[in-house]
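1. A predicted structure for the sequence below; I have some questions about it.
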Amino acid sequence: MSGSYLNIIGLALRAGKVTLGEEHIVKDIQRGRAKLVLVANDTGKQTMKKLTDKCSSYHIPCYVVDDRETLSQAMGKSGRVAIAVLDQGFAKKLQSLLDESIRG
């Protein structure tokens, strides 16, 4: 997967436009605040199912991305398996980069 989306995650985090932590992400999905959810490909089955099902129910784009180590490194935090992007601009840019890397 292309690493360019990881830079956008870092920017969004510094701008305060993301949510971390499974429960906080679920709440933001339910409240309609989450514009995009990224989940690490090595996330546990229950967490993966919970987040992808919530995103599906609430029509929030959800992408399974690199492993937790890569995702955590992009945020400068350890042990992170998921992130919700709360800003439409960051979400659109991430989606286009991820779609491009999937296609290409």
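-> Perfect, I can see it now. Numbering: from 1, shown residues only.

2. hey, let's count contacts and neighbours off CA atoms from now on
-> Noted.

3. Please name the residues that touch the most centrally placed residue in the chain.
-> Geometric centre of the chain, nearest residue: Leu38, 2.1 Å, by C-alpha atoms, centre = their mean. Each residue near Leu38 by C-alpha atoms under 8 Å, 6 or more residues apart in numbering is listed here: Cys62, Tyr63, Val64, Val65, Ala82, Ile83, Ala84.

4. And here is the other one:
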Amino acid sequence: MNKIYSMIGIARKGGKISIGFDVTCLEVQKNKSKLVMIAVDASEKTKKNIQFVCDKYNCEYIEYGEKELLGQCLGKKMVSVLSINDENIVSYVLSNI
């Protein structure tokens, strides 16, 4: 498992991550989300919808990782969309991609 997945796992334990489409949308709307991460293998509809919300509320997003790997490091089966709500974790993730 690489550095980014490890960091996401740690951030989850620290309560700095929101998992799932609906929760992520709320975090973006409330301006709490610093970065939205979309799994590369998420459905096109999911990608399109989350990108629309991010663009509307001027929130940065990236496509990274696969649903199963993201799920694994977060203790779930599969995760298509997640929100990182901490500036330091975001800068770490972006500098290690």
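-> The structure has been received and is ready for your questions. On a predicted model such as this, the values are computed, not experimentally measured, just so you know.

5. related to what we said a few turns ago, and the residue nearest to the centre of the first structure, how far is that from Val81 of the first structure?
-> Applying C-alpha to C-alpha, to the nearest Å, one obtains 8 Å for the distance of Leu38 of the first structure from Val81 of the first structure.

6. Ile60 of the first structure too?
-> From Ile60 of the first structure to Val81 of the first structure the distance is 17 Å (C-alpha to C-alpha).

7. Of all the helix elements in the first structure, which one is longest?
-> helix 88-103 (DSSP state H).

8. List the buried residues of that one.
-> Within helix 88-103 of the first structure, the residues that count as buried by 16 or more other C-alpha atoms under 10 Å are Phe90, Ala91, Leu94, Gln95, Leu97, Leu98.

9. One more: stretch 77-88 of the first structure?
-> For stretch 77-88 of the first structure, by 16+ other C-alpha under 10 Å, it's Arg80, Val81, Ala82, Ile83, Ala84, Val85, Leu86, Asp87.

10. Where do the strands of the second structure begin and end?
-> Along the second structure, the stretches classed as strands by DSSP state E are 17-19, 35-38, 61-63, 81-84.
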